[in-house]
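K.L.:
Okay, sequence plus prediction incoming.
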Amino acid sequence: DEPHTVVDAGTRATADLPACRDSAAPATTTGPVAGLMVRCMDDGSTTTLGKIQAGKPMVVNMWAYWCEPCRRELPAIQDAAATLGDDVRVVISHTDPSETKGFDTLGALGIDELVSVSDHDEELPTVLGAPPVLPLTLFVRADGTVAHVLVQPMDSEQDVLDAVAEHLGVTA
């Protein structure tokens, strides 16, 4: 295993990722993922998924730079997030210890509109008892409970929107 590598502030600034959280919004405090600590890729700070969720339905996609199906679905997830707007929080979580390779992959794919975090210890699937596979997508209700764990890639924006409608009841 490669040791966890953290990128410098210049790399973070160049990536221009959106901020992890809106400090004015109250955190979601219930459910299995609310208290999980993650590293925000935009500024390197740590926060909880509950603060990112802030009372909204949330989609959390777990990926790694070396996972080809993950790489294929990230653009579809970004497109769906733009379509959903503020109705759903959409977060991508890089699970590999190399943040540098994660940033390189996001840049190569043009992914710069998604809230991005690092969970290199893979606490999310552990807490949920989810299988150790990628890609893995969690659909979390506004109250913090997990509605569904999807263990297959979503190949298009419509696949993502359909899954959000089915599991979270939110339509674009």
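P.N.:
Now that the structure is in, tell me what you want to look at.
K.L.:
Going by C-alpha atoms from here, please, whenever you check contacts or count neighbours.
P.N.:
Will do.
K.L.:
who's in contact with M37?
P.N.:
By Cα atoms under 8 Å, 6 or more residues apart in numbering, the contact list for M37 reads T46, T47, T48, L49.
K.L.:
got it, and L138?
P.N.:
By Cα under 8 Å, 6+ apart, the contact set of L138 is M58, V59, V60, N61, V146, A147, H148, V149, L150.
K.L.:
Could you rerun that using 10 Å?
P.N.:
For L138, the residues meeting the contact criterion (Cα atoms under 10 Å, 6 or more residues apart in numbering) are 33, 58-62, 91, 124-125, 128, 130, 146-151, 167.
K.L.:
All the strands of the chain, residue numbers only.
P.N.:
Along the chain, the segments classed as strands by DSSP state E run 37-40, 46-48, 58-63, 89-94, 115-118, 136-140, 146-150.
K.L.:
next, the one to line up against it:
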Amino acid sequence: MEIIPTNTQNIEHALKLILETIGENPNREGLQGTPQRIIKMWQEIFRGYDNSQKPTITTFENDEHTSDLVFDSGDYFSMCEHHMLPFFGKYYFAYIPHPDGRILGISKIARVVGYFSARLQLQERLAKDIIDMLSEALNNQALGFAIVMKGTHLCKSMRGVKNNGKMTVARLTGIFQTDNELRKEFYKLIDLQDE
């Protein structure tokens, strides 16, 4: 699925109207290529709507029958669906494989985070989308998943209340909901990452 059509004349026209509406001259030298640059940028930052870019999640036999906590963290960048302004931050992910199930290829976690981040999003939905896709890749057999997403929302920081736009979302499934010690271990790993 192509998210931006090949014929972009209507989009370019709309972007020029937006520039005029905010009081700019879309024909001045610095703005002449701006509509085309925005279209190209959208193709990149909204690639999450393109099913052909959906990551393939590699899984492996759990030959060691491990059920240890597996932890990963990294950065993410997304766009708020309410104001189309960026929100971004760090994610902290963990799961417990089923000893008789499969395990994830760890690099695929970042790819799934990046894919779902590349849409107009809510931070809460983003966390759910990530866990759902990874759980499906393991045939819903993992013992539990946990993700914490810390984000800074420019729609709160640079407009509106113009206040600290920080937000944290935690989504826990399976054993992470019921095992307090495991949950504490997960949060301790997050604290170690933030030191």
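P.N.:
Nice, thanks for sending it over. Nothing here was measured: the structure is a model prediction, and the numbers come from that model.
K.L.:
List the TM-score for the superposed pair.
P.N.:
TM-score for the superposed chains, counting by TM-score structural alignment, normalised by the length of structure 1: 0.26, backed by 89 aligned residues with a Cα RMSD of 6.0 Å.
K.L.:
out of the contacts of M37 of structure 1, which is most surrounded?
P.N.:
If you count neighbours using other Cα atoms under 10 Å, the busiest of the contacts of M37 of structure 1 is L49, which has 27 neighbours.
K.L.:
Quick check, that one in contact with V115.
P.N.:
No. Using Cα atoms under 10 Å, L49 of structure 1 is not in contact with V115, being 11.1 Å away.
K.L.:
what ranges do the strands span in structure 2?
P.N.:
59-61, 70-80, 86-96, 102-104, 120-121, 144-153, 166-172.
K.L.:
what packs against the last one?
P.N.:
Judged by 3 or more Cα pairs under 10 Å, 6 or more residues apart in numbering; DSSP states H and E, the packing partners of strand 166-172 of structure 2 are strand 86-96, helix 123-137, strand 144-153, helix 154-157.
K.L.:
Burial check on the closest residue to V148 of structure 2 other than its chain neighbours, number of neighbours?
P.N.:
Spatially, and ignoring its direct neighbours in sequence, V148 of structure 2 is nearest to A170 (4.3 Å; Cα to Cα, 6 or more residues apart in numbering). A170 of structure 2: 16 surrounding residues under other Cα under 10 Å.
K.L.:
With R102 of structure 2 instead?
P.N.:
As a burial measure, R102 of structure 2 scores 21 neighbours (other Cα under 10 Å).
K.L.:
Distance check, it against Y91 of structure 2.
P.N.:
23 Å (Cα to Cα, to the nearest Å).
K.L.:
and what of L120 of structure 2?
P.N.:
From L120 of structure 2 to Y91 of structure 2 the distance is 17 Å (Cα to Cα).
K.L.:
L136 of structure 1 contacts L150, doesn't it?
P.N.:
Yes. Using Cα under 10 Å, L136 of structure 1 is in contact with L150, at 5.8 Å.
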